[in-house]
Every structure is written in structure tokens, then in C-alpha cells.
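J.: Just to be clear, the model below is a prediction. Sequence and coordinates:
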Amino acid sequence: MPLALYLLALAVFAMGTSEFMLAGLVPDIAAGLDVSVGTAGLLTSAFAVGMILGAPVMAAFARRWPARAALLGCLALFAACHVVAALTPTFSVLFATRVMAAVANAGFLAVALSTATRLVAPDRKGRALAVLLSGTTLATVAGVPAGALLGTALGWRATFWAVALLCVPAAFGIANGVRSGTRETSSVPGPSLTAELAQLRAPRLLVAMSLGALVNGGTFAAFTFLAPIVTDTAGLAEVWVPLALVLFGIGSFVGVAAAGRLSDRHPQLVIAVASPALLLGWLALGLLADRAVPLLVLVLVQGVLAFAVGSSLIARVLYAASGAPTMGGAYATVALNVGAAAGPAIGAFALAEVGGLGPVWVAAVLTGVALVLAVPSLRLISPRDRHGDGAVPAP
């Protein structure tokens, strides 16, 4: 894999830390800004909404820009939003900064996803995606728990300052590592924006995006409210929250790495085996979350399964959007973040109406719906060409 791909993953690490860190900070933000835990949890939805809106708009706006300029511009805006967030005394301003930071993150990720797939051979999109998303999974392993510890020691604002500082080395790496050396399949100009948007009519792309959104929605519904599950449902001390986040992060890293090796050539196997296991895992978590050891074990297992299934489905989005070389990354970003917006919002409602385990039951329901839809759709979202790599053009 090219060095530039790992430099992009470094920036994704900074952004992933920001996106996931609220899982360990929601109670402190709620107390510090005098809002409910459910309301503070909506900051995750705000970030996801910004990602949904920002991905296609930023990708369309920057599609003719040099990749390095677009990436650096988005990263600079992202860092500035975190500085404002660290300084604001009001929840409404913090909410707005999350939306704007997400727009910047969306633009970055959309361009990065498209760039990553041009850095590698056409049949290695899954591997490239695994490297890029390793930045996100490493954020859950190291960045998010470190942010939770930093927030516990110095207050939640210190975590926002830390994310802003993380953007500095990421920007330096992109400025020096991402050049014009992406793989181009032809010297002919790419398709028009209208032609790329027309790809959204393809059933294969729509099904892959829908399944990715459902699985990611379930993951975010449970993960956003992991801190109160650990402290309130399981009755563990607050210091156990970072450990739970580390376990989930380790699992997500393993899941993305395994799926990256399998999803290019055996996507049906990954989805057909891991999806039912993911559903059973959420059901088990809902039944055993009041017991510390089963809770922590299941957090690890669900990290593996959720990211293995989720990353495989997003890889299928990129394959299905092969006719949209500049907008395909935006479609993948939208699929990820429709779920990331809806999941915490539905989870917050379930938390208020059902209780502490409400978000886990939401995760089970969304995953179950995805499984029901996936079974008859496997051949559609994972067609195989005569070479067996699944890298056939989108219809």
C-alpha cells in the first residue's frame, strides 16, 4: 500500500477521535452545559447530519480541485471548529461547531475515499478502505479512550483542544505526502457531475448504501451511550469507561483489518456470516449488560462484528459507485453517516422512554432489519465477475 494512503489515515485518526470521543464525554458535557444526557448525545447526530449534508456538497464543489488542496482546506476548517468548541460556554454554539466540523470532515473523507481508490489497483478497493478506516478504528483504540481520560482529568474542553492539535501533524503529512501520483485508468476526462449523480438510480448502489446505513445506525445507537451503560446499568466506576472504549476500539480494528482482506474477494461470506452474529451479539448485550464481565467481552466482540460488516458494506458502495469516480466517496460517506445520525437520535429517544438499555435494543432492531434486507440482496450487492474479485462495473 502506498505511503500516501497511511498519511490520509493519520488525518482520519484525528477526525475519528473527534467523531467518536463523545461516547466518553456525554455525561460531562451534559453536566457542564446544563443539558440532559440525551440532549448531549444528540451532538453525535449533529456531527452525522453535517457529514450527510457536507459529503455530496463538498465533493461536488471540490471535484475539480487538486486533491491535496481540497484535503488541506477541509482539515483547516475542521481544526478551527474545534478551537471554537473548546471556548464556547453555550450548547447551541457547540452544536453548531459539531455540524460545521462534520461538513469539513465529510469533504475530507469524500475526497480521501476517492483518492484512496485511485492509489491502488481497481480490485483492491476493500484493502484501501481498510487502511483508510484504520485511522478511525485506531481512534477508538487510542484516541477516544485518551480523550475520555483527558476529559476526566482536565475537563471535556481539553479533549477538543487535543483534537485541534492532532490536525497539525496530519496536515503536514498530507502537504508532503499526497501529490498527483494517483492511479488513473485513462487520460480521457472523467464523467460529468450529472452522470455521476445518475449512478444513484442503480439498485445495487442504493441497496448497499441502505444496508450500510442500517448497520452503522445500530452501531452508533449503542456506542454513543456506552458510558451510561457501563456506569449505570453495569454499576461500574467511571474509570471503566475508557477501558470499555479501548475494547470496542480493539475489536473495530480487528474487524476492519479482517474485512479488508476478505471483502474484495469474498464479500458474500463476510456479510452472510458476520451479520447474524452481530444481531445475536446485540441481543446478548441487552440481556447481560448488568454483568461486568459479559458486558466487557461483548463490547469487544461487537466492535469486531460491527466494523467487519459495516466496512464490507461500505466497500460494496465504492464498488457499486465505480462509475462515479469523484462522487463515489461522498456516497460511501453518506451511507456511513445516515446511520450515524439516525442511530443516536433513535437511541436517545429509547434511552428516555425505555431506559438505559434502550439504545442497545435499537441496535438490535436496526441490525435485524438490515439482515432481513441483506439475505435476498447478496447477489445484487456482491456480484462476481469471471475473475472472482467482485470488481464489476456499477450498472
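T.: Perfect, I can see it now. Numbers count the residues shown, from 1 in each chain.

J.: use CA for all of it now, contacts and neighbours both
T.: Noted.

J.: where does the residue most central in space within the chain land in three-state SS?
T.: Most central in the chain under C-alpha atoms, centre = their mean is Leu336, positioned 5.7 Å from the mean C-alpha point. Under the three-state scheme (DSSP: H, G, I helix; E, B strand; the rest coil), Leu336 adopts helix.

J.: so who does it touch?
T.: Met209, Gly212, Ala213, Asn216, Ile314 (C-alpha atoms under 8 Å, 6 or more residues apart in numbering).

J.: pretty sure Gly358 contacts Ala345?
T.: No: in this structure, Gly358 is not within contact of Ala345 by C-alpha atoms under 8 Å, at 11.6 Å.

J.: Counting neighbours, go ahead and name the busier of these two.
T.: Ala345 (25 against 22; other C-alpha atoms under 10 Å).

J.: what's the helix or strand for the more buried one?
T.: Assigned by DSSP states H and E, Ala345 belongs to helix 328-353.

J.: Give me the distance from that helix to the chain's centre.
T.: 10 Å (C-alpha atoms, centre = their mean, to the nearest Å).

J.: helices or strands next to whichever helix or strand comes after that helix in the packing?
T.: Using DSSP H and E, the next helix or strand after helix 328-353 towards the C-terminus is helix 358-374. Applying 3 or more C-alpha pairs under 8 Å, 6 or more residues apart in numbering; DSSP states H and E, we find helix 358-374 packed against helix 203-224, helix 267-288, helix 328-353.

J.: what does helix 358-374 contact?
T.: Everything outside helix 358-374 that qualifies as a contact, by C-alpha under 8 Å, 6+ apart, is 211, 214-215, 217-222, 225, 275-276, 278-280, 282-283, 285-286, 343-344, 346-348, 350-351.

J.: next one: stretch 87-97
T.: In contact with stretch 87-97 (C-alpha under 8 Å, 6+ apart) are residues Leu33, Val35, Leu43, Ala46, Cys81, His82, Val84, Ala85, Arg157.

J.: Below is an additional structure, to be compared with the one above:
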Amino acid sequence: MPFAVYVLALAVFAQGTSEFMLSGLVPGIAHDLAVSIPAAGSLTSAFALGMVVGAPLVALLSLRWPRRTALLVFLVVFLLTHVVGALTTSFPLLLATRVLAALASAGFLAVGLATATGLVAPDAKGRATSVLLSGVTIACVAGVPLGAVIGDLWGWRAAFWAVAALSVPPFTAVLRAVPAAAPDPNAPSARHELRALRTPRLLVVLVLGALVNGATFCTFTYLAPVVTDVAAVSPDLVPVALLLFGVGSFAGVALGGRFADTAPTRLLGAGSVALLVGWVLFALTAGDPVVVFVFAFVQGALSFAVGSTLIAQAFYSASAAPMLAGGFATAALNVGAAAGPALGGLAIDAGVGFRAPMLVSAALVATALVVGGAALLVARTRKAVRATTT
């Protein structure tokens, strides 16, 4: 695996830390900037919206840029938004920096995925994708807790400064490790890439990615009250559950990287069925403290094994449009990351209790299985029809 792919993963780690750490900084931001907790919480929504809208849009706008140039520009913008965020006393300006940071992060991830898959052999896209996404899982394991600790000790502004500092080494490393290239006059146009995206297989992959990621973040968002209210475990052990989920997600990405190129259909089928069964069993047995910690690891592993494999399949499905494939894959995952917790919250508010997110996760994975199974059946039927008519 080229060293540049690991460099890109380091930058994704910094950006993942920024995206996820905000949940622990909301009270401090609300107090410091004299806004309500819900208003401060909108910073998270702003980042998610920026990722959804920005991923395909920014990828499209940077289509003709040399990839190293695009990566460096996105990194600089991301870094500067955190510097401004750390200095500002204006909540509207902080909100604007979160949207801009999300646009830069989305653009970097889209171009980074295209770059990583372009640096490896055509049959190694899954492994390259898993290495890049390991940056997100490491952010869950180490970056987010570290951001929370820094925020508790020195305030939320210090956490923003820390993310800005984390972005400096990747900038230097990208400058040195990612091959420089002049703009290719024969590079596919935006219209060409958009045409290449109009494949039923890619559309199915994007829908599946949104559903599976929605299921993942539906339960992950409410894991703390599951631990404290359903399993009746001390709040001091919530970080342990979150850590196990993060470690599991890292293991799942590694598993996806091993099989995503050689046996993707088998991994997606078996992994999705196991994921569905796991969410149902988790919901039924969450009152047992040991079970909660076991399933935090297992479901994290299964979720990211299936999710990372789906991202790799987006590049196999749209090999003629790598930039926009990465952009739309990023957008699909963030649609799921935003919709899943919202659906889980609605189920909780309906009076189902804190087991509700796991049941919603199970329903989303079941929907993914139906969609994927139907698409596979249609594809095989068309193949059989073509074989009989030729």
C-alpha cells in the first residue's frame, strides 16, 4: 500500500475528530457564547449538512484541479476555519466556520478516496478505501475522547486549536507523499463523470450505504443512555462502551479491506444478515451490562465492515467517475449519519424507550437487505435473459 494512502488517512483522522468531538463541547460553547444548548447543538447539524451538500458539489468544482493541489487547498481551508473558530466570539461566525469546515472536509474525503483508489492496483480499491477510512475509526477511538478531555481541561477553544494543530502534519505529508501532476487536458469532464454515475448499480450502492450508516449512527448516538438507563451501568463506564465501539469499527474496516476486493457480495450478504440479527439481539438483551459492552464491539465491527465495503463498491460501480463517486459516497454516508439519529430520537420520543434506536437500526438494515436482495435478483434475471437471447 503506497505511503500516500496512510498520509491521507492521517488527515481524515483530524477531520473525523473535528466532526465527532463537538457533541462533548456543546455546553461550553453555549455558555461562552451566550446561546442556548439547542442553538449550540445546531453546529453539529451544520457540519452534517455541509458534508452532505459539499461532498458532490466541491468534488465537481475541483474536478479539473490536480489532486494534490485540491487536497492541499482543502486542508488549508479546514485548518483556517478552526483557527477562526477558536478565536471568534460570534456564534453566527462560528456556525459559518463549521459549514465551511464541512465543505473542506467533504471535498478532501471525496478527492482523497479517488486519489487513494487511483494509487493502487485496479483490484485493490477496497483495501485502499479501508486504510483511508481507518482515520475515521481511529478518531472514534482516540481523537474524540482526547478532544473531550482537552475541552474539559482548557475549554472548547483549546479543542479547536488542537484540531488545527493536527492538520499541520498531514499538510506537510501530502505535499511530500502525494505525487504532483499537471492538469490532464484529457481528464473526464463534469458532464462525462455525471453520465458515468447514471448506473443502477451505483444508485443501489449509495442507498445501501445511507441505510447501513444510518443504522450505525442511530444506535451509536444514543449508546450512552443505553449503558446508563437500560443496562443500569455507572456513567463512568460510558467511555468504555464508546471505546469498544471504536475499536470494533477499526477491526471492521480492517476486515472489509481484506475481503472487499475478493469477496464483496459474500461479505455484504453475510455481514448484513449478522448485523440485522445483532441489532435485534442487542435490543432484546441490552439490560445485561456484559451484553452491552460485547455488542458495542461486535456491532461496531460489523457496521464498518459492511459500510467500508459499500464505499469500495461505489468506486467499482463508477470507475469512470472516481471523483464524483467519492463525493456521492461521502454524501450518502452523511445522509445516513444525519437521518439515523433523527429517526432514533423520534422513536424514543414516541415512548418506546432507549431500546428504540437498536430496533430502528435493525429496521434500516432489514430495508437494506430487501433493497440489495431485490437489486441482485433483478441483475441476475437480466443476465439470464440476455444469455437466452444470444
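T.: The structure has been received and is ready for your questions. Only a predicted model underlies this, so the values are computations on that prediction, with no experimental measurement involved.

J.: After superposition, what is the TM-score?
T.: After superposition, the two chains reach a TM-score of 0.87 (TM-score structural alignment, normalised by the length of the second structure), with 379 aligned residues with a C-alpha RMSD of 2.8 Å.

J.: circling back: average offset of the helix holding Ala345 of the first structure relative to the second structure?
T.: For helix 328-353 of the first structure, the mean deviation from the second structure after alignment is 2.2 Å (mean C-alpha distance after the TM-score superposition for the first structure).

J.: how much does that helix deviate in direction from helix 203-224?
T.: Computed by axes from the mean of the first three to the mean of the last three C-alpha atoms, to 10 degrees, the angle separating helix 328-353 of the first structure from helix 203-224 equals 40 degrees.

J.: so how many other residues sit close to the aligned partner of Val370 of the second structure in the first structure?
T.: Under the alignment by TM-score structural alignment, Val370 of the second structure pairs with Val372 in the first structure. For Val372 of the first structure, the neighbour count with other C-alpha under 10 Å is 12.

J.: Same check on the one 4 residues further on?
T.: For Pro376 of the first structure, the number of neighbouring residues by other C-alpha under 10 Å comes to 10.

J.: State the three-state secondary structure for it.
T.: Applying three-state DSSP: Pro376 of the first structure is helix.

J.: Pull out the buried residues from stretch 53-61 of the first structure.
T.: Neighbour-count burial for stretch 53-61 of the first structure flags Leu53, Gly54, Ala55, Pro56, Val57, Met58, Ala59, Ala60 (criterion: 16 or more other C-alpha atoms under 10 Å).

J.: need the contact list for the last one.
T.: Think Ala60 of the first structure. Leu193, Thr326, Met327 are the contacts of Ala60 of the first structure under C-alpha under 8 Å, 6+ apart.

J.: The second one and Ala62 touch, don't they?
T.: Spelled out, it's Thr326 of the first structure. No: counting by C-alpha under 8 Å, Thr326 of the first structure sits too far from Ala62 to count as a contact (9.1 Å).

J.: hmm, back to that, go through the contacts of Ala60 of the first structure and give me the one with the most neighbours.
T.: That'd be Met327 among those, by other C-alpha under 10 Å, with 28 neighbours.

J.: From Thr17 of the first structure, how far out is that residue?
T.: 25 Å (C-alpha to C-alpha, to the nearest Å).

J.: what's the answer for Ala352 of the first structure, then?
T.: 27 Å.

J.: go on, Trp65 of the first structure?
T.: For Trp65 of the first structure, the distance to Thr17 of the first structure - C-alpha to C-alpha - is 27 Å.

J.: the more surrounded of these two?
T.: With neighbours defined as other C-alpha under 10 Å, Trp65 of the first structure and Thr17 compare such that Thr17 has more, 29 against 13.

J.: give me every residue that touches that one.
T.: Thr136, Ala139, Thr140, Gly143, Val144, Gly147, Val163.

J.: contacting residues for the second one?
T.: So the one you mean is Ala139 of the first structure. Phe13, Ala14, Gly16, Thr17, Phe20, Gly249.

J.: try 10 Å
T.: 10, 12-21, 133, 145-147, 245-246, 249-250, 252-253 (C-alpha atoms under 10 Å, 6 or more residues apart in numbering).

J.: Aligned to it, what sits in the second structure?
T.: Aligned partner of Ala139 of the first structure by TM-score structural alignment: Ala139.

J.: hang on, the earlier thing: can I get the helices and strands packed on helix 358-374 of the first structure in TSV with distance to Tyr6 of the first structure?
T.: Shown next, in TSV, are these (distance: least, C-alpha to C-alpha, whole Å):
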stretch	distance to Tyr6 of the first structure
helix 203-224	24
helix 267-288	24
helix 328-353	17
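
J.: Out of these, which is closest to Cys167 of the first structure?
T.: Proximity to Cys167 of the first structure (C-alpha to C-alpha) singles out helix 328-353 among these, at 20.1 Å.
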